[in-house]
Every structure is written in C-alpha cells, then in structure tokens.
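Undergrad: Only the shape, not the letters, is given here:
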C-alpha cells in the first residue's frame, strides 16, 4: 500500500466520481481506476459499491477512509514538527559537564542560549565521566578537561576550546606575593584546598610530585564557597583554576598566576563522531565561541 494510492483513494472519497477525482489529481481516469483496483486487490476486499456511474463506500472503504485521514494528518504534523526543529522553534539539547566551575560556565552559556532560542528544551547533566554519558546516549554534547582524557577514542570528536592556568588566591589584606609566583614558594603558605579526589587537587598533586614537593593543607573542603570564604577571612590561600576564581571574583581577593608547565588544563568540547547532530546542537556551537570570549578565555587556534 503506497501513499500515492491512499491519496488517490481519499480524493475519490471526496468527489465520489472517478472523472472529477482524476481531473483534480491531474491524471487520466483509467490510471485512477487501475490504482484503486490495485488497492482493493491488496486489501482483498472492495472499497466502493459501484452502481452505474455512482459509487459509495463499502464498510471496508469507510474503515480505510478514517485510517487514511489519520495517516495524512500524522504526516502533516510530522512535517510541521520537523520544520520546527530546523527553524529552532522546537527541539531538545542535552549537555554534560564535569562538576564544579565547568558546570557553572556551561549553565551560564545555557542561559544565553535559552534567551536566544526559548522554545528549545535544554538539560545540563553534571557527571565525572562525560564519555560514558555520551556512549549511553544520556547527553548530546559534553565538556571535560584534557588531563582526564587518558586514551583517545576514535568514536568521539574532541575540540580544544581554551587553555587556562592555575592561580594562587589570597586575601588582599595579606597579599604579599609578586607576579608571577612559583609553586615552591606557595606550598610554604597555609593553604585551603580541595580534597585529593577533586580534579584541581589532582592536577596540583601531580605538579608538586614532579618538583618533589609535599602538600600539607591547613584545611580541605569540597565546598567552593567555603574555600573562598576562608581565604577572604585571611585563614590561608588557595590554588584553583583561573576560571573558578573569575566566577567567584571578590574585591577582597587577589589572584596570582602560577608559573608551572603542569598547572594548566585544556577544556574540551566532546561529541560522538557518527551521531547526526540536530539544529539545536549546531546553534549551540555557533553561540559557544563568542559567549566564552566574554569570559576572556584564550581559545586554541582554529578550535571551532
């Protein structure tokens, strides 16, 4: 059963006369009669009572008439919805990001995106393993850091967005460090740090280990606000990624860039190579570079 045959059938139901139906369809009457006969043979039952030149629907024809109307209504609705996707009047975008400052940046980007495309449904999932979220079709696009990428997987596209350095943050009242600072000097100061499981801390630990230095923090916490509150009160300094400091900037704090080859990280945008990307996905990419520029981040060459 072909859609063309159903289209002929519905027109004949509307006109109830072969000649007029054929004229409206812009086909010859014998062609219409032949196609209706093929349709009747396929369903193995007559669809019309033929009494002279008059025709009326059989019971089977009435059933097919109702179902054919439903089919064409569904096709019309589907076409409209697909046009809405293309015009960004409808759609879903699922984004994944590592917990912490990256989630904060992504959430801010999403706000900008939703202001521009209010009809797109957007979700942001925070997770430690972006690749697994992508593989399990939980997200369409993810953001992660290069130190977490141990083995390149060919099924993913990984686009470098920007590289950021780490900084030593202290209260302005106790600021005594000069730019730039050295890791060896900072580790002698009282420090308020993330626990060892946190990505920032793992990068810091690796840098210290490479210089054969030990880290003995005064206080450890996973709470970002608590870390900056302790530093503001002059209880110690902290070592964090520059974007994290920028997101929690305060007139009571001062940040010093740390000169160390291991104390930097690259942010990656990741998605599956073979997955057909939606118009919403492409629109988000178009928004990404100018939006991140507002954070004054340094983009990798030809990243997007």
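TA: That came through, no problem. Quick caveat: nothing in here was measured; it's all calculated off a predicted structure.
Undergrad: hey, let's count contacts and neighbours off CA atoms from now on
TA: OK.
Undergrad: The chain: helices as residue ranges?
TA: Assigned by DSSP state H, the helices in the chain fall at 3-15, 18-25, 29-43, 59-86, 101-116, 130-135, 183-186, 199-210, 224-232, 242-247, 279-293.
Undergrad: Would you format those as a markdown table with distance to residue 123 and mean neighbour count included?
TA: Shown next, in a markdown table, are these (distance: least, C-alpha to C-alpha, whole Å; neighbours: other C-alpha atoms under 10 Å):
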| stretch | distance to residue 123 | mean neighbour count |
| --- | --- | --- |
| helix 3-15 | 38 | 17 |
| helix 18-25 | 47 | 17 |
| helix 29-43 | 46 | 15 |
| helix 59-86 | 17 | 14 |
| helix 101-116 | 9 | 16 |
| helix 130-135 | 13 | 19 |
| helix 183-186 | 39 | 15 |
| helix 199-210 | 23 | 17 |
| helix 224-232 | 23 | 18 |
| helix 242-247 | 21 | 17 |
| helix 279-293 | 12 | 16 |
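Undergrad: Reformat those helices as a markdown table; add distance to residue 159.
TA: Output for the helices of the chain, formatted as a markdown table (distance: least, C-alpha to C-alpha, whole Å):
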| stretch | distance to residue 159 |
| --- | --- |
| helix 3-15 | 44 |
| helix 18-25 | 52 |
| helix 29-43 | 54 |
| helix 59-86 | 24 |
| helix 101-116 | 15 |
| helix 130-135 | 14 |
| helix 183-186 | 30 |
| helix 199-210 | 20 |
| helix 224-232 | 27 |
| helix 242-247 | 19 |
| helix 279-293 | 11 |
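Undergrad: Comparison target, given below:
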C-alpha cells in the first residue's frame, strides 16, 4: 500500500486540521469526540509516515513546523475537494436522504431551532443531522471551508475579513431581528428603556470572550478612555447571567435569549441609545439550495415559522 493511502484519509486530514484550529490536543480531541491519546497516536502516525515533525512545542504551546505549514495547505485543498465530491454525489440523491451539518454560534439561544430539528427528524428520519456549536471565529472558518452546510449566526457581521466574499459567496435567510440587551443592577433605570452608554462606563461586567460578536459590538460603544472592564468572561450565556446575578457585575446578552428566559432573570433589562439591531440568520454557501436535502430543510424551516413565528415561539406561545 502506498504511504499516501495510509495517511491521506478524510479522517486523518480532519484530525490534523482540527488540531491546528485549537493548537491543543485535549480541546481538539473533545471537539472530535475521541480521546486525547487516540488523537496523539494519529498525529504521530502522520509524522512517522512523512518522516518529519508536523508540530513543534515551545513550553506548553504547540506551533506548526515548516513541514506542518506545507501539510496544512495541502490538507485544506484535499479535504475541500473530498467534501465537494461528496456534495456533488449527494446532489443527485433524493431530498429525504443524506447528511446535513449545522453550525450554531454558541451564544445564540437555540431552543426554537432544537424543536424544529426534532420535528424535521421525525418527518425525514433518513436525513442525518449533525449540530455543533462554535465561537464566532471557528464558525466562519467551518463555513469558509465547507465543513458546515448551514450556519446560524448574527448579521451584519463587520468582523468578517472580506465583505466581498460574504456578499458573493453566501446567501442567508433572516430568522429574527435581534438586539443587544444590557442586564444591570442599577436601580436608577427603568426596564425596557434606552440609556446613553455614559451611564454604564464605570460599571464592571461579566461578558462573553472578547472576540465574540456581542463583545465586539459592546466595545464600539466604549471609548479608549472608558474601556470595557471585564473581570470574568464566559462563552455560556447561562453561566454569564448566573454570575452577574451572584455578583455586582452587569452583563449584556441578546434580546432573543432574554425573551426565552426572562422568568429566571432578576436583573433590569435596558438598551443602549443608538444601538442598532441585527439579525439571527441562516447562512450558507451559494449553490447549497441546489442540493435537494438543503433545499428541503430550508423549505421546512419556512413552513415551521409560517405556522408560528419565531418571536411567539421564543415566548413559548406554541
């Protein structure tokens, strides 16, 4: 068997690229759903077959060797080709068979989407749904590299590096007009009202990681003189709110999450003056709708919301 047959499987390429994404064996193994020793063994096999290390280590930090960088470029091209071939084959299959990979931004409330996917699965049991949650940067990476079919994220996205690519390469379906909501301990504000950011510049915050969509939006309202003070951050909205309520820190979340969980939130919800709303959207590569199973799920999603709109479902009116 040629060496390339042993190493250039879709699985080995996927494992290799996932480790590059995290540069951490434990985190990569968790995302892949395998053990850390199993991932380490796969990488060592690659390195042994190639005859040179793909990763180096400086202290506790991994880095790509020159051979690793070369392998990364080739692996992305090969894996993209493999995924494209699979998609091309499945384009000619029936609309009720195949796989659909869905990536969801981790701080978006997903209960409405979860209920839809359950109903979709009951109607089309031969379509396998693979749902994973990502931070903002990783979700764009997966979408850019055709590793997810559909992405649930916020738009407009000013953090996207190439707006031309965003417009030319992707379509989107807006789901819900959302807005950032500040949850505060201040007793001098009224729920649902909008206030200038100056009312909050001296507050401390429990917030999402600095590279998240909402944190990036929030930073725009704070000047260099009045920087956002964040002693604690969480990627989980539930943990973020719980921590804010157990401390004197304020926080900020999206309105859609608040509408679904407001019975359990004790902080006062207010808006920032001048804050613009944004959309929770389904984003996908142009041409995906030509694939029967993708066209099918998009049509079923529209029917789902035509029956009861997203806003009503958020409030549990079903």
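TA: Everything's here; your move. As the structure is a computational prediction, the values presented were derived from the model and not from experiment.
Undergrad: Superposed, what's their TM-score?
TA: In this superposition the chains share a TM-score of 0.57, using TM-score structural alignment, normalised by the length of the first structure; 213 aligned residues with a C-alpha RMSD of 3.4 Å.
Undergrad: Report the contact partners of residue 189 of the first structure.
TA: 236, 237 (C-alpha atoms under 8 Å, 6 or more residues apart in numbering).
Undergrad: 10 Å instead, please
TA: 216, 217, 218, 236, 237, 238 (C-alpha atoms under 10 Å, 6 or more residues apart in numbering).
Undergrad: follow-up on the earlier one: among the helices of the first structure, which is nearest residue 270 of the first structure?
TA: Closest to residue 270 of the first structure of those, according to C-alpha to C-alpha: helix 130-135, at 8.0 Å.
Undergrad: Report the mean deviation for the closest one after fitting onto the second structure.
TA: Once the two are superposed, helix 130-135 of the first structure sits an average of 3.9 Å from its aligned residues in the second structure (mean C-alpha distance after the TM-score superposition for the first structure).
Undergrad: Against which helices or strands is that helix packed?
TA: strand 92-97, strand 141-145, strand 156-171, strand 264-272 (3 or more C-alpha pairs under 10 Å, 6 or more residues apart in numbering; DSSP states H and E).
Undergrad: Could you dump these into TSV with distance to residue 250 of the first structure added?
TA: As requested, those are exported to TSV (distance: least, C-alpha to C-alpha, whole Å):
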stretch	distance to residue 250 of the first structure
strand 92-97	25
strand 141-145	25
strand 156-171	9
strand 264-272	22
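Undergrad: need these in TSV with mean neighbour count, can you?
TA: Shown next, in TSV, are those (neighbours: other C-alpha atoms under 10 Å):
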stretch	mean neighbour count
strand 92-97	22
strand 141-145	24
strand 156-171	21
strand 264-272	20
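Undergrad: do you know which of the ones you listed lies nearest residue 78 of the first structure?
TA: strand 92-97 (16.0 Å).
Undergrad: Could you find the closest non-adjacent residue to residue 10 of the second structure?
TA: Excluding the flanking residues, the one nearest residue 10 of the second structure by C-alpha to C-alpha, 6 or more residues apart in numbering is residue 79, at 6.3 Å.
Undergrad: And the one you found, how far from residue 4 of the second structure?
TA: 14 Å (C-alpha to C-alpha, to the nearest Å).
Undergrad: ok, those two, which is more surrounded?
TA: residue 79 (22 against 11; other C-alpha atoms under 10 Å).
Undergrad: mind checking which of the helices of the first structure is nearest residue 164 of the first structure?
TA: helix 242-247 (6.4 Å).
Undergrad: Counting by contacts, list what that closest one packs against.
TA: By 3+ C-alpha pairs under 10 Å, 6+ apart, helix 242-247 of the first structure packs against helix 101-116, strand 156-171, helix 224-232, strand 253-257.
Undergrad: among the ones you listed, which is nearest residue 209 of the first structure?
TA: strand 156-171 (16.1 Å).
Undergrad: Just want the angle from that closest one to strand 141-145.
TA: Per axes from the mean of the first three to the mean of the last three C-alpha atoms, to 10 degrees, the angle that strand 156-171 of the first structure makes with strand 141-145 is 50 degrees.
Undergrad: and the direction of strand 156-171 of the first structure versus that of helix 224-232, what angle?
TA: 30 degrees.
Undergrad: Distance from strand 156-171 of the first structure to the middle of the chain?
TA: 20 Å (C-alpha atoms, centre = their mean, to the nearest Å).
Undergrad: ok, now stretch 91-99 of the first structure?
TA: So, by C-alpha atoms, centre = their mean, the centroid of stretch 91-99 of the first structure is 4 Å from its chain's centroid.
Undergrad: ok, now stretch 183-203 of the second structure?
TA: Taking mean C-alpha positions (C-alpha atoms, centre = their mean), stretch 183-203 of the second structure and its chain are 29 Å apart.
Undergrad: cool, stretch 210-220 of the second structure as well?
TA: With C-alpha atoms, centre = their mean, you get 15 Å for stretch 210-220 of the second structure.
Undergrad: In the first structure, which residues correspond to it?
TA: Using TM-score structural alignment, the residues of the first structure aligned to stretch 210-220 of the second structure are 196-206.
Undergrad: Contacts only, for residue 286 of the second structure.
TA: Taking C-alpha under 10 Å, 6+ apart as the test, what residue 286 of the second structure contacts is 167, 168, 169, 170, 171, 172.
Undergrad: List which of those residues are still in contact in the first structure.
TA: Among those, the ones whose aligned partners also touch in the first structure (both residues aligned by TM-score structural alignment, their matches' C-alpha atoms under 10 Å) are 168, 169, 170, 171, 172.
Undergrad: Make sure the third one is actually in contact with residue 281.
TA: This means residue 170 of the second structure. No: Residue 170 of the second structure is beyond contact range of residue 281, at 11.8 Å (criterion: C-alpha atoms under 10 Å).
Undergrad: Tell me the counterpart of residue 294 of the second structure in the first structure.
TA: Per TM-score structural alignment, residue 294 of the second structure is aligned with residue 281.
Undergrad: Please report how far its match lies from residue 18 of the first structure.
TA: For residue 281 of the first structure, the distance to residue 18 of the first structure - C-alpha to C-alpha - is 49 Å.
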